[in-house]
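> sequence below, structure please.
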Amino acid sequence: MYTEREMVLDALQIAKSGAVKLTQAATESSNPALRQTLLQMRNNCEQSQQQIGQFAQSKRFYIPAPPAGQQDVASINQFLQQSVNQPTLV
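Have a look, this model is predicted:
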């Protein structure tokens, strides 16, 4: 029999996995209307994941990593901006 903790963490994992799969489907879709629907479904899935995550945290079933420091965030942002501006090799 599942404990409450196991059920909550399973639901959290299912929501995370769903968001990943919907994002993948949206990026592979050539139909703009379908892509938009998939992205909306992904957004809804992310909202569910956040709610489940908050519930899990309130029950102490899930303890997230501490927030990154400002310097780390700035370094990552700079790296990502440089990566986006790099020419692609085809």
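> from here on, contacts and neighbour counts on C-alpha atoms
OK.
> from residue 33, how far off is residue 18?
Between residue 18 and residue 33 the distance is 19 Å, computed by Cα to Cα, to the nearest Å.
> compare these two (neighbour count), which wins?
Taking neighbours as other Cα atoms under 10 Å, residue 18 and residue 33 compare with residue 18 leading, 17 against 10.
> what's the longest helix in this structure?
helix 32-58 (DSSP state H).
> now it, how far from the centre of its chain.
8 Å (Cα atoms, centre = their mean, to the nearest Å).
> before we go on, could you also do this sequence so I can check it against the first one:
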Amino acid sequence: MLADEDPQVVNYGHLLQENRISPHILRHWFSVKLTLYGEDVAGLMNWRGDKSPESALTYLMDKSELEKQYEIVSDEVFNYSLWKAGKINEQSR
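Here you go, the predicted model:
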């Protein structure tokens, strides 16, 4: 992944080296994605296998904060991509 031409893949490679990934982290990521795509409590409970709505409600109650954080990360990835593209263009001259 670190040798890939796609800066986003390289970024993921660095993240994988620096952070331990557990099933809990993947479940959280999946739950955030489902929330941002508009799943309701019943949908989240179904996908996550929850018996109680408490966990799903936590994501829905924090949806505006999740959207804000997602926007920040998305902007940073975009800025990094622009920076990296500029570096590649400078090297090819």
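> what TM-score do we get after superposing?
The TM-score (TM-score structural alignment, normalised by the length of the first structure) is 0.39; 54 aligned residues with a Cα RMSD of 3.8 Å.
> related to what we said a few turns ago, tell me the helices and strands packed up against the longest helix of the first structure.
The helices and strands touching helix 32-58 of the first structure, judged by 3 or more Cα pairs under 8 Å, 6 or more residues apart in numbering; DSSP states H and E, are helix 4-28.
> does anything pack onto the longest helix along the second structure? Which helices or strands?
Secondary structure of the second structure per DSSP H: the longest helix is helix 63-91. Under the contact criterion of 3+ Cα pairs under 8 Å, 6+ apart, helix 63-91 of the second structure touches helix 7-18, helix 23-36.
> list the buried residues in the first one.
Under the neighbour-count criterion of 16 or more other Cα atoms under 10 Å, helix 7-18 of the second structure has 7, 8, 11 buried.
> need those residues in JSON lines (columns: distance to residue 26 of the second structure).
As requested, the buried residues of helix 7-18 of the second structure are arranged in JSON lines below (distance: Cα to Cα, whole Å):
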{"residue": "7", "distance to residue 26 of the second structure": "22"}
{"residue": "8", "distance to residue 26 of the second structure": "18"}
{"residue": "11", "distance to residue 26 of the second structure": "17"}
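> of the residues you listed, which is the nearest to residue 90 of the second structure?
The nearest member of the buried residues of helix 7-18 of the second structure to residue 90 of the second structure, counting by Cα to Cα, is residue 7 at 15.6 Å.
> surely the closest one is in contact with residue 84?
Yes - Residue 7 of the second structure lies in contact with residue 84 (Cα atoms under 8 Å); the separation is 7.0 Å.
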